[in-house]
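**Q** sequence first, predicted coordinates after that:
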Amino acid sequence: AYIGRNARLSGTTLCQNVVVKANCTTGEGVVVGDKCLLSEGSTVMPGIKLWPNKAVEPGARVTMSLVWGTKWPGNLFGALGVSGLANIEVSPEFAARLGAAFGAFLERGAQVITSRDSHHVSRMTKRALISGLMSVGANILDLRAMPAPVARHMAVVSGASGGLHVSLSPRDPDQTLIQFFDGEGKNLDRGGERKIESIFAREDFRRSHRDAVGSLEFLSRTVEYYTEDFLNFVDGRLIQDSEMKIVVDYAHGALCLLMPVVLGRLGIETVALNAFVDPTRRQAAVPPDDARVKELADVVEALHANLGVVVDNPGERIWLVDEKGEMLAGDELLACFSSLAIEAFGKQSKLAVPVSATAAIERLVQEQSATVMRTRDDARSLMEAAGREPGLVFAGDARGGFIFPEFQPVFDAMVSVGKLLEFLARSGRPLSQVRAALPAIYKYEAEIDCPWEQKGAVMRRMHEKVQGLQVEHLDGLKVYVDSGWVLMLPDVEAPVFHVYGESNSEEAARGLVEEWRGKIEEVK
């Protein structure tokens, strides 16, 4: 059996091959049969019996024994891709079947880019996916271990029909994440994901004749292609003339094998931290903890560097430390990037940010006669906007992810750093001054647990409560009040609501979120 973190099992009998995920609770006398799945945050009341092959949804509360039927997790795809416990839920058998489903979704004989991070479980999973793809006639262009943005870029360069990248999940290192993307490097749209799920469930694979099984080719010069396109995209001469010095924390990711070479060709003096690949020491894709920030800030100040950069392990997101050693993350980092982008691209430029981002973005674009469009609060929606919206020059979120559509419509940490250096060189101001010129941002966020089966009812009741107020339904429920706004957003993967609020002071923003959090509690 597998038992996740913070699971509380009291007087419970677990049979063979049971999976108990994080934060599950079982009462006295519970019996869980073979091959059952208790999803994250679920509760099984005392004395309940679960017959074999049952699945309990995240956050569900089981109050009666499950004897007949089963529960298939119909949605394979989450917000980031397909994820599950490494070698337990995402097993080699599962991966081979998923690879075959993806290959059957594509046209016969399609070329598919495959890549992975440096962890050995990702290697195992990728090889199983490749076996499934080849079994239905897909031809593989394998990049071995490579940062995800480079793999997405190679889908365009090679003319592939799509691709996949395997890594440990940035949210939970016990899980494997499989990201699927199209020929432009963007995440598959929801329609494509549903088709793959349908093929997977029906096992509707077109198995190829022995002579039609797909081929496997290891692509060469991948790094060279990406590097040349990168150097053509940024203003290298302007960056060289600025003679900047930066400190980069690579978080033991694969980007440490590529980025120092590129920064060197730009004439940037670089000091590297955690600059060796070590899959056992990977950092989560969230703002770094205080200890890492202090370490980076100390080095930046000691060396009189222009800025410090923290890159996440997949090579997609960044966080900054200015020359004074102050951390720059979240909405403040997004506003800083947006301000510099508007200044660089000029008036009439168009930006895209999620519905949950600070309203300071609107104030910035108004000052420069630029425009901003809002998207749903997920990475796929930003990528879709970047890929289809004419005239869009920049997109980003408050989690350190930034997109420059002219290069590629996906998050890319190295391109983000390159454009940041170009923006700062063109501006002639240090990062701290850019930050000081931003409008004040007072935003607060919180979570509230809510079982899956109650989410729809909660949203309906909250709509009733906001009758007569100015609201927006782009994603979740956004309510505008005199002092600011509040957004209530059900999570697509977990039994929780996210509540975001922004106001004219830190205390007011916190109060706004707590007020509406209480209203959700009332209608649950």
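**A** Nice, I can see it. Residues are numbered from 1 along each chain as shown.
**Q** only C-alpha atoms for contact and neighbour calcs from this point on.
**A** Fine.
**Q** distance check, the nearest residue to Thr125 once chain neighbours are set aside against Gly99.
**A** Excluding the flanking residues, the one nearest Thr125 by Cα to Cα, 6 or more residues apart in numbering is Pro92, at 5.8 Å. According to Cα to Cα, to the nearest Å, Pro92 and Gly99 sit 10 Å apart.
**Q** the residue nearest the centre of the chain in helix, strand or coil?
**A** Taking Cα atoms, centre = their mean, the centroid of the chain lies closest to Leu80, which sits 5.4 Å from it. Using DSSP: H, G, I helix; E, B strand; the rest coil, the structure places Leu80 in coil.
**Q** use this one as the comparison:
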Amino acid sequence: GAYILEPEVLEYLPANTESDFSKDLFPLLLAKGEPMYGYIAKGYWCDVGHLDAYREAQYHALERKVKLDFPYKEESPGVWIGQNTYIDPTAKIEPPVVIGDNCRIGARVHIEPGTVIGDKVTIGADANLKRPIVWNGAIIGEEAQLSACVISRGTRVDRRAHVLEAAVVGSLSTVGEEAQISPGVRVWPSKKIDSGAILNINLIWGNTAQRNLFGQRGVQGLANIDITPEFAVKLGAAYGSTLKPGSRVTVSRDQRNISRMVTRSLIAGLMSVGINIQNLDATAIPIARTVIPRMGVAGGIHVRVHPDRPDYILIEFMDAKGINISKAQEKKIEGAYFKEDMRRSLIHEIGDVAYPSQVADEYCTAFEKLLHIDTLRNSRAKVVIDYVYAVSGAVLPQMLDKFGADAVVLNASLNKTAMSATDRETLLTQLGHVVEALKANFGVQVSANGEQLILVDESGIPIRGEMLTALMVDMMLTSCPRGTVVVPVHASSAVEQIARRHDAKVIRTKANPTALMEASYKNANVVLGGSADTGFIFPQLHPGFDAMFCIAKLIEMLTIQERSLASVRAELPRVIHKSHVIRCPWTAKGALMRHLVETHPAQNLELIDGVKICQQYDDSWVLVLPDASEPLVHLYANSNDRDWVDETLRNYRARVQAFVEREQEQVVAEV
């Protein structure tokens, strides 16, 4: 209950000594004959002296066992919702539930009875909330599972993480992707739980190690959650601190508002450490990579919405040649960032910002030098280009027009928001219909701000994935026999079969884009690099991926070789190439790779990236490749024999899953 005291009672408490009301004070008052009274009230009472009682009090309030004035409007019986809160129409909400002001509830979220959500809370698609209490400013990721737990102020629970019954996560903590916090576990404020970790004990002292800034491909994270203006300012200052004062760097971006915001913050950080900026503004990446070596700058930064995740921002750093920076340079930037080892420039040393002109013209000039212009003029080709509302500074239509080719452009206006994969597929189908109707030579859907493409042949049929990789290799090696092509470790063996036809050489690299760029740039006689996954590199132009040059080169090659895309496709080797993805905690990845190496003959192994198990005297292989940025393992099986591919994929899927389960059981047993 509650105690009500007259002020003079406090005079009975001894000075500077611990004293208990029930054990010390009340017996003393009774001994001295002071009057004491009790009253038994009929109302609700709950002493929230421990966490179970705290949760129970919330549930009792929702069940109206206690009379409360809710600060939010009751939108329907038992559902109180604050102002300026958006709830996706597909979300399922079961009363009683409280949702505060300025919240965002994503698609297909399931909120079960007894859930309490504070103000400014974001809940990602497909999350499942079973009676948690979520405090103000929390961020709950896609497919997260919260069960009768407490998520404190400003805490972030990432995608597919589980926080189980009676667990409490302290304010400003982060629970990584696919991590699990077991029942009753308490996490003190400002802690970080690594992706895939299983936490079975209270996390009180220390802080888990901070993650690396750089992943498989630059710096990436959730837009305006991981990648915020304050983060970008600090990142820009860290990068600038690794360069000499007074150095110049280019900064470019896609057309999204979020990219503009991040770019301006990066510029502020760079200027603060005395770096001068060549601001290319909204520019396709191929253009940025082409002009970097010509401008004599120390490097460049490009900011864009991630090509595979529309809620993510990707920040890529390029060196003076236009190639993504090395691991060593990444480590220098990370060191400056985490140690806060940034110099601060005096007022007269602050960097300057310039807006160079004729950037696109420089790209066009370099572009033209590598093409047979007369061939293009004579081709009278008709091409349909779909920009999916997303390519900045797309100069290709004007150039093709100048060369005498007919370019029909679709969806060239710039949207501020990224399109979903489903919407892109719809546009691809429409592109096929347009190509057929116009009797065009081919169509192309350009994505990733000018880096990637999907082709559509004259019949409206898409060419993508391994078929697109093989088609580009075949056409380039027909044009340049005995050349060298560079492809990632997981590309289909059709590449080697085509290379043998043309007495050509194949170089395989790690799966990451930087490895492809470096190998294409450093090796002699490389005529093509990359794959459909990343885009294609033409190293004579610049060291990055370039869909725009690829289109013009295709027109030229089809004209000279007197072929159509359909006829090229018909001549490609028939290779079966399938893949599968398996969940794998970060902690198990290294042990899995070691296990595979130890359990296969050394002569059958290739260890370029992951573990590739090859059949001798055959193009059949299976590749087990850990994902660099998520708790996943990719399986690829490749052969001319469909049955071998299906059986091998089944076999290795079972082997990997069994190993992962054994590792997880062992971790739980040790804890």
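**A** It's in. Owing to the predicted nature of the structure, the values given are computational and were not obtained by experimental measurement.
**Q** please enumerate the shared neighbours of Pro92 and Gly99 of the first structure.
**A** When contacts are counted by Cα atoms under 8 Å, 6 or more residues apart in numbering, Pro92 of the first structure and Gly99 have 128-129 as shared neighbours.
**Q** which one of these two is surrounded by more residues?
**A** Relative neighbour count places Gly99 above the other of Pro92 of the first structure and Gly99, with 27 against 21, counting by other Cα atoms under 10 Å.
**Q** check which helix or strand whichever residue in the second structure pairs up with that one maps to.
**A** Counting by TM-score structural alignment, Gly99 of the first structure corresponds to Gly236 in the second structure. Using DSSP states H and E, Gly236 of the second structure maps to helix 229-241.
**Q** what packs against the next helix or strand after that helix?
**A** Per DSSP H and E, the first helix or strand lying C-terminal to helix 229-241 of the second structure is strand 248-253. When contacts are defined as 3 or more Cα pairs under 8 Å, 6 or more residues apart in numbering; DSSP states H and E, strand 248-253 of the second structure sits against helix 257-272, strand 276-282, helix 285-295, strand 299-305.
**Q** post-alignment, the last one versus the first structure, mean distance?
**A** For strand 299-305 of the second structure, the mean distance from the matching residues in the first structure following superposition reads 0.8 Å, by mean Cα distance after the TM-score superposition for the first structure.
**Q** what residues are up against the residue nearest to Thr125 of the first structure?
**A** Taking Cα under 8 Å, 6+ apart, we find Pro92 of the first structure in contact with 124-125, 128-129.
**Q** can you select the buried ones among these for me in PyMOL?
**A** Selection of the buried residues among those in PyMOL, burial being defined by 16 or more other Cα atoms under 10 Å:
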select buried, resi 124+125+128+129
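**Q** return the member of the contacts of Pro92 of the first structure nearest to Leu421 of the first structure.
**A** Closest approach to Leu421 of the first structure among these (Cα to Cα): Thr125, at 36.9 Å.
**Q** the closest one matches what in the second structure?
**A** Aligning on TM-score structural alignment places Thr125 of the first structure opposite Val262 in the second structure.
**Q** sorry, back to before: can you pull the contacts of the residue nearest to the centre of the first structure?
**A** Leu80 of the first structure sits next to 177, 179, 379 when contact means Cα under 8 Å, 6+ apart.
**Q** perfect, I'm done here.
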